[in-house]
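*Asks:* mind folding the following:
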Amino acid sequence: MEAMVESLNTEKFLKFWEEKFKDPTCEMCGSKEWGIDETLGKLTPFIPATENITFPGPPQINGSLGLVVVFCENCGNVKSISRKTIDSWLQEREK
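*Replies:* The predicted structure follows:
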């Protein structure tokens, strides 16, 4: 199993965000001001996985799926983005 890309930082995450989220308007309140979980999915949070579900590739840790949490600064709406997806995107660009 591959490890998470350790080089993920706020700058790289923002490039991912800008490419993938063409209209970053909060669907709850209309704000465009977002905050980022500073751990960038390295520590927490994790969504528990059941024994019947497998997640191929990184970042599976003891049956959990690593996430980067992004939240609306105005209303608190939360988006969870798979660290695996971000890492795959970074690996493609670093080739």
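
*Asks:* CA only for contacts and neighbour counts going forward, please
*Replies:* Will do.

*Asks:* surely Leu90 is within a strand?
*Replies:* No - going by DSSP: H, G, I helix; E, B strand; the rest coil, the assignment for Leu90 is helix, not a strand.

*Asks:* gap between it and Pro48?
*Replies:* Per C-alpha to C-alpha, to the nearest Å, Leu90 is found 24 Å from Pro48.

*Asks:* who has more neighbours out of these two?
*Replies:* Neighbour tally, Leu90 and Pro48, criterion other C-alpha atoms under 10 Å: the higher count belongs to Leu90, 18 against 12.

*Asks:* one more to line up against the first:
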Amino acid sequence: MDLCTYHSHCDFCDGKAPAEDFVKATIEAGFHSYGISSHSPLPFETRWSLSKRNVEAYLMEIKRLREKYAGQIELYGGMEIDYLNDDWGPAVEDF
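*Replies:* Predicted coordinates for the structure are as follows:
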């Protein structure tokens, strides 16, 4: 069976556990690839999205996990970006 998913949330946004817990679980379940796609920062603070001040830490954690679990799983990182209007969406320079 070809197991993979590229849409998941960890405790950097509204997920309930650290990213590494999910990576370990997907390896144990036999997934060949896994993607972490936290809710991107918004132009206002929320309790469900990644905070702007945590973006670098989020990206560094994905890099760390990718290196740690290399050879066991293909690991991808991204952000689920909301389109609010012409001033906020995937084309905004922040992303």
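
*Asks:* can you pull the TM-score for these?
*Replies:* Once the chains are laid over each other, their TM-score by TM-score structural alignment, normalised by the length of structure 1 reads 0.23; 40 aligned residues with a C-alpha RMSD of 4.4 Å.

*Asks:* what about Met79 of structure 2, helix or strand, and which?
*Replies:* Assigned by DSSP states H and E, Met79 of structure 2 belongs to strand 74-80.

*Asks:* which residues belonging to the strand or helix carrying Asp21 of structure 2 are considered buried?
*Replies:* Using DSSP H and E, the element containing Asp21 of structure 2 is helix 19-28. Within helix 19-28 of structure 2, the residues that count as buried by 16 or more other C-alpha atoms under 10 Å are Ala19, Glu20, Phe22, Val23, Thr26, Ile27.

*Asks:* likewise stretch 71-90 of structure 1?
*Replies:* Neighbour-count burial for stretch 71-90 of structure 1 flags Phe71, Cys72, Ile81, Ser82, Arg83, Lys84, Ile86, Asp87, Leu90 (criterion: 16+ other C-alpha under 10 Å).

*Asks:* helices or strands up against the one helix or strand the third one maps to?
*Replies:* Using DSSP H and E, Ile81 of structure 1 sits in strand 78-82. Where contact means 3 or more C-alpha pairs under 8 Å, 6 or more residues apart in numbering; DSSP states H and E, strand 78-82 of structure 1 is packed against strand 64-72.

*Asks:* and the strand it packs on with strand 78-82, angle?
*Replies:* Per axes from the mean of the first three to the mean of the last three C-alpha atoms, to 10 degrees, the angle that strand 64-72 of structure 1 makes with strand 78-82 is 140 degrees.

*Asks:* for strand 64-72 of structure 1, name the packing helices and strands.
*Replies:* strand 34-36, strand 46-48, strand 78-82, helix 83-93.

*Asks:* that one to helix 83-93, inter-axis angle?
*Replies:* On the basis of the same axes, to 10 degrees, strand 64-72 of structure 1 is oriented at 90 degrees to helix 83-93.

*Asks:* closest one to Glu80 of structure 2 out of the buried residues of helix 19-28 of structure 2, please.
*Replies:* Each of the buried residues of helix 19-28 of structure 2 was scored against Glu80 of structure 2 by C-alpha to C-alpha, and Ala19 proved nearest at 15.3 Å.

*Asks:* quick check: the closest one vs Ser37 of structure 2, distance?
*Replies:* 10 Å.
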